[in-house]
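S.K.: give the three-dimensional model of this entry:
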Amino acid sequence: MSRQPAPATMDAEALAPLCKLDRHDDLSLQDQIRRAVVGAINSGILPAGTRLPSSRKLADSLGVSRNTTLIAYQKLIADGHLESRQRSGVFVASAGHPVSDLGMQVISPRRSTTAAAAIRQIDLAGQRGREFSFPPDWQSFRYPFLEGCYDRSLFPIVEWREASRLALAAQEVATWSIGSGEADDPYLVDEIRSKLLPRRGIAARPDEILITAGEQQALHLAMSVLASSGTVVGMEEPGLPEMRTLIEQRGSRRVSLPVDDDGLIVDESLSECDVVHVTPSRQRPTAVTLSRARREALLAQASRDDFVIIEDDFECELNYLVDPLPALKGMDETNRVVYVASLSKVLEPGVGLGFMVAPPEFIAAARHLRSIASGRPSPNNQRAAAFFLSLGHYDAMLRRLSAVFEERLIALRDALNHYRPLSIAVAPVRGGTTLWIRADSELSTRQLIRQAQSRGVLIEPVEDYYTSGAAPTNVFRLGVTSLPAKRIRDGIAALSDAMLATTGPEGEQERHLQVLADEDMQARLSGLTLHYRTVYGEPCTIRLNPDGTMQGRAGSAGEDFDQGRWWTEDGKWFRQWERWAFGETLSFYVAIDDHQIFWLDSDRIVRDTAVIIEPSDE
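M.R.: Alright, predicted model coming up:
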C-alpha cells in the first residue's frame, strides 16, 4: 500500500509578507488577513491541502494579537476557504482551490484571419472620446482645480450605510429580489416623481420614468431610440465629447450649435435638426445657464420645425447664486423633450443611478434596449436610493453640498478678482462647480498646464469639448469639487504666477506707461469715480473721497457694498477694504493714460485697470 504524500506546509515567515497589514486601512486587521489568504488561494500560491501556520505563530510573525489571527481563521473556515482537521491544524479546503489547479486543459481559440482583420479595421478614432484625463495621482497635487473629482469628505457615508442596511432587511430583500423582469423599483420611481421632479417643474406618471445606470447610460439609450443613419443631431459647441462619440456611433450627421454667455444660440441652424442635445441648467463645459427667453424660443422652434430635444439636466440641484429656472421638460407642452438626469454627482460614481423622463412609448422602447444591453440597474441599489430619498438624506446632502460648493465657488471668484492673473474673463454662472476662463489671446493653455503643474496646480484644457481643430488656445476650466475652500486662494496665487511665467513679464502696454509720484496721485485721484468690471463680468464702481475714504458697489444693482480707505506713500498708492480683497492692505504703482487708470505691481506689471469718471462727468 503506497503512502499518501505529506501535505505542503506554508510556514508563518512565508505567509506573513503576503498579508501586508496596514493599520491605517479602513479594513480591520482580521479582514486584511482574510483578504490576503483568499487572494493567495485564488492565485494558486496556497494550493488545496496546504497546511497553514497556527494562529499563534502567524500572530507572532505579523506582530498582532493571537485573537486577531484566530478570528480571521475562524471566518475563513466558516466561509469554506479553510478547513480545520482535528489534531492536525488548519488547511486550505479542496473547494477553495482555483480552476487552474483542477487539471483542466486551457483551450486557446484558433486565430481567425477574418476576425483579426475586422479588429484592425475598427475606427478607434471614433471611439476615443476624451483625450485629456486627470492624472491618476491628482490627489497628491495641492491645488487640483478639477471638476468631477470629488474629495471623499463629501460622500454621505453614514446616511448611505443606513439606507443600504434598510434595503437589505429581510422583508425588503423579499420585495426587491422578486421584481418582475425589467421593472424598476416602484418605491424609487415614486420618490423621484414626488420629490425630485416637482422641483424642476416636471409632472410625470410612473410609466414615463426609467431608471438607468447613471446619466451616461440614459444618454446612450436616448440616442439609440432617436438616432440612426441619416438622422441629423445638433449638439452644443463646445459640448460633451461623449455625445459626439454617440452621434458618430449611430451613423448620424452632427450639426455644431454655438453657445454664448446665455447658453445655446437659438437660430435657423436648428431647423435642419431631427434631434437637439442641450444642457440648459449648466452648459457643459462652459457652465453658463440657458436664459428663460432662449428656453421659450427653443421649445417654440422645436414645435415649429418638428425636432426632439434631449435635455441633459447636469447639476440642476446646484443653482445657489440665483433662483433656478424651470427645466425645459417642465415648460414642454408638446411632449418633445426627453429629460435625462442623475442623482447627485457626488453619489453617481459609487451608486451609479440616473433616470430618464419621456412619453410612455419612448420609455418602453428604452427599457427594451436596456434589457438587451445590460438589464436594469441593481435592485438593491435602487431600493437603497429610495430609502435615501424618503428619509430626507438626499435633501440634507444637497443643502450641505450647496453650502460647500457656494463657499468654494465664491472663494474662487474672489481669488481670481483679487489676483487678476493677466487679463481674464469668466463666463457668468448661476451656481455649479466650475468656471470657464478666457485669457489673453497670447496665452498658450498647453504651456500654462506645464507651468501650473510645476507649482502643484492642476487645470483642465478644453480641446476635447470642441470639434477637431476648433478649440481656442487661451481657454481653460477651473473646478472646485476636489479642492477645499481654504486652499483656493493660494492655488490661484500660484496659477497667477504660472500665467505670468507663461506669457513673460513685458508687454507693449507696460512700456509706455508713466507712473505717478505721490503729489500727482493725491491731486489726480481725489474725488474720482472709477468704473470697471470684475473678472466674472459684474460692474463695479469705486468712489475715492478726498478725505482718504472710499466706497465700492458691485453687482448689476450695486447690491454688494464695501468701504475702506486709500492713501499714498513712497511713490505707491495703498488701499484697504473692510471685506473685499480679503481685507488686506495692498500697494500699487499708478499710471493714468487718457481716461484709464492702471494699477501696476512692484515689477511694473499691470494688475488692474478701470475707467475714470471725472467729477464733472458724473
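S.K.: CA atoms for contacts and neighbours, from now on please.
M.R.: Noted.
S.K.: residue 302 touches residue 334, doesn't it?
M.R.: No. Judged on Cα atoms under 8 Å, residue 302 makes no contact with residue 334 at a distance of 9.2 Å.
S.K.: let's see this one next to it:
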Amino acid sequence: MSIDKTQSSGLRDQIVSQISRLIFEGLMPSGLKLASCRGLARDLDVSINTVVAAYRKLEEEQLIEARPRSGYYVCSDVGIRTDGDAIGRTSTRQRTSIGQKLNKLRRTEEIETIQRPNDWYKYDYPFVCNQIDDGAFPVADWRECTRLAMNRKHLKIWSADGLYEDCFELIEQVRQRILPRRGIFEPSDSILITLGSQNGLFITSLLFGGRDKTAVMEDPGYPDARKILQANFGNVRFQPIDSEGLIVDELLREADLVFVTPNRQHPTTVTMSERRRKALLQAAEEYDFYIVEDDYECDVDYRHSTLLPLRSLDDTDRLIYLGSLSKGLSPGLRLGYLAAAPEFIDAARDCRGMMMRHPPMILQHTAAAFINLGYYDGLLRRVRQNYELRWHLADTTIREKLPHFLKTGEFGGTVFVLSDPEARLDAMTICQAALKRGVIVEPIGPCFSNKTAGRYHFRLGVSSIQPGSIRKGIELLSEVISDLRATNS
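M.R.: Just a heads-up that it's a prediction; the model follows:
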C-alpha cells in the first residue's frame, strides 16, 4: 500500500480508500490482523495521528474492529458496497456467491442422469447405450462430403451468417428422404434443424412452459427430459407405462404437454400399441394438450415393419415430432430435426435464434451431401444388419447366462433391461463390480421418479461393443453377479 502526498484527497482518506478496496477484493480476508498504527505510520511516512484517524473511520464503517490489547482486525461480516456508494458506505444487502444464485434459479440439481466412464471406449466390454461403433463410421465418405461442402464457390453459403435460417439442402433431404420413411410428409416450412432431439425438446418446453403449466412424461422415462421439463414447467407429473406403452387415462386431463417415446420407449424398449396411440391422440384433443414425440431410434430400427409414428396419424397439428441423425450417423455431430405445424416452427426458429442462430452451416451442408449422395442409406443398411446380429448374440447369451435377470429387450432395438429378481443386489453394486472386470453396464435408477423402484434395474447396450466380445462380456457379468450373490448369502 502507498499514498500520494500530492493528491488533493487527504492522507486519511487515501488510507481508508486503499484498505477498504483490499477488504472488498478479498485481499485482506476476515480476521486478518492489520499493521499497528505506529508501524503503518512509519511505512507510509505519515503521522501516527493520521493512521489512528483512518483506522477509526474504518471502524465506524464496520470494516475493521479493535480488540483490547491486541490491535485492529478485519471484521468477519463485511457488507458489500455498490459502485454508486461513497467510500466507506456499506449496503444492507447480504453478499451471495454465484453458486447460491444459481441454486435459487435451478430446480434440477437433485435429478440424476445415467453415468458412464468418460473413457468407456477403452474398456474391453463396453455395453454402453446410444453410442456407435466408430470403426463402422464411413470416414472417407464423410471427408468427401466435407470437401464438397467447402467448395470455394460455395464459401459464402456456409461461411456467412445465415440469420435464423437453415441449410435449404438439408431441409429438403429431411423432407424428401428421411421423414417419408416414417410416413410423414411435410412441407419445408414445417421442418427445423436442431442440435439433436434434446435441443428440440428444450425449445419446445420453453415455448409451452410456465409456472402455471403442467408437463407429463413416462415413468420410467428419459432423465434428461425430466431435467428439461422440470426447469421450464411449474409442475411435472409422471405417467406409468405397461406392456403397451404410456397408460392413457384421466390423469392426463391437467396436462399442457406430454412427452413420449412411442416407437422405442426409453428405457424399457417397449413399443406403444396402435390402440394406445389412438387413445393418446384422442385424449390430446379432448383434454387440449400437445404431444412431443421423440422417435430417437427410428433410423436404426431393423424390424421389417414398425408402427407409424404419432405424427403420421395426427390431423390436428397437436404433434411436435423430434428426430435425430445421432443413432445412425454419430451422436457427436449433434444433428437432429423437428417437424410440426408451420406456426410452431416459426416460433421455434425464433426461440432457437435467441440461443444460437442455427446449427453450424458447414455441418448442415456436409450432412445434406452425405444423405443426397446415398452414403447415409448405405450406412443405415450396414448398421441395421450389424445391430440385428448383435441383438441376437446378446439375447441368446443373456437367456443362457442370466435368464432370470432379463426384464425386457424388444427385437429391433439395441438395449436390454435387467434386474435382480430377488431384489438382493442393487444395480449400482453390480455395475461397479462389473467395471472392475472391464465390463460396463449402466444403472437406470435415474429413469424412475421413485428411486427405490429403479434401484435394482440396469441396462446393457450392444450398439458400440464388437460382436465378438458380446458373449465373453455377458459371461463375465454373470460371474460377477454369482460372486456378489455368494458374498451376500
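S.K.: thinking again about what came up before, higher neighbour count, residue 302 and residue 334 of structure 1?
M.R.: Using other Cα atoms under 10 Å, the more surrounded residue of residue 302 of structure 1 and residue 334 is residue 302, with 23 against 11.
S.K.: map that one onto structure 2.
M.R.: For residue 302 of structure 1, the aligned residue in structure 2 is residue 284 (criterion: TM-score structural alignment).
S.K.: in which helix or strand does that match reside?
M.R.: Using DSSP states H and E, residue 284 of structure 2 falls within helix 274-287.
S.K.: distance from that helix to structure 1 after superposition?
M.R.: Taken over the aligned residues, the distance from helix 274-287 of structure 2 to structure 1 averages 1.2 Å (mean Cα distance after the TM-score superposition for structure 1).
S.K.: after that helix, which helix or strand is next?
M.R.: Using DSSP H and E, the helix or strand that follows helix 274-287 of structure 2 in sequence is strand 290-294.
S.K.: so the very next helix or strand once past that next one matches what in structure 1?
M.R.: Going down the chain from strand 290-294 of structure 2, the next helix or strand is helix 310-313, by DSSP H and E. Here helix 310-313 of structure 2 aligns to structure 1 at residues 328-331, judged by TM-score structural alignment.
S.K.: how far does that stretch sit from the chain's center?
M.R.: Distance of stretch 328-331 of structure 1 from the chain centroid (Cα atoms, centre = their mean, to the nearest Å) equals 25 Å.
S.K.: strands of the stretch 51-200 of structure 1, start to end?
M.R.: 51-52, 82-85, 89-92, 143-144 (DSSP state E, counting those that start in this stretch).
S.K.: and the stretch 351-489 of structure 2, by the same measure?
M.R.: Applying DSSP E, counting those that start in this stretch to the stretch 351-489 of structure 2 gives strands spanning 406-408, 415-419, 439-440, 442-443, 457-461.
S.K.: thinking again about what came up before, so how far does the match of helix 310-313 of structure 2 sit from its counterpart in structure 2?
M.R.: After superposition onto structure 2, the mean distance of stretch 328-331 of structure 1 to its aligned counterpart is 0.5 Å, using mean Cα distance after the TM-score superposition for structure 1.
S.K.: quick revisit: for the strands of the stretch 51-200 of structure 1, which one ends up most surrounded?
M.R.: Of all the strands of the stretch 51-200 of structure 1, strand 143-144 has the most neighbours on average by mean count of other Cα atoms under 10 Å, namely a mean of 27.
S.K.: residues in structure 2 aligned with that strand?
M.R.: Counting by TM-score structural alignment, strand 143-144 of structure 1 falls onto residues 125-126 of structure 2.
S.K.: what's the mean distance for that stretch versus structure 1?
M.R.: So stretch 125-126 of structure 2 averages 1.3 Å relative to structure 1 (mean Cα distance after the TM-score superposition for structure 1).
S.K.: and that stretch, how far from the chain's centre?
M.R.: 23 Å.
S.K.: who touches it?
M.R.: Residues outside stretch 125-126 of structure 2 that contact it (Cα atoms under 8 Å, 6 or more residues apart in numbering) are 120, 438-441, 464-465, 469-470, 473.
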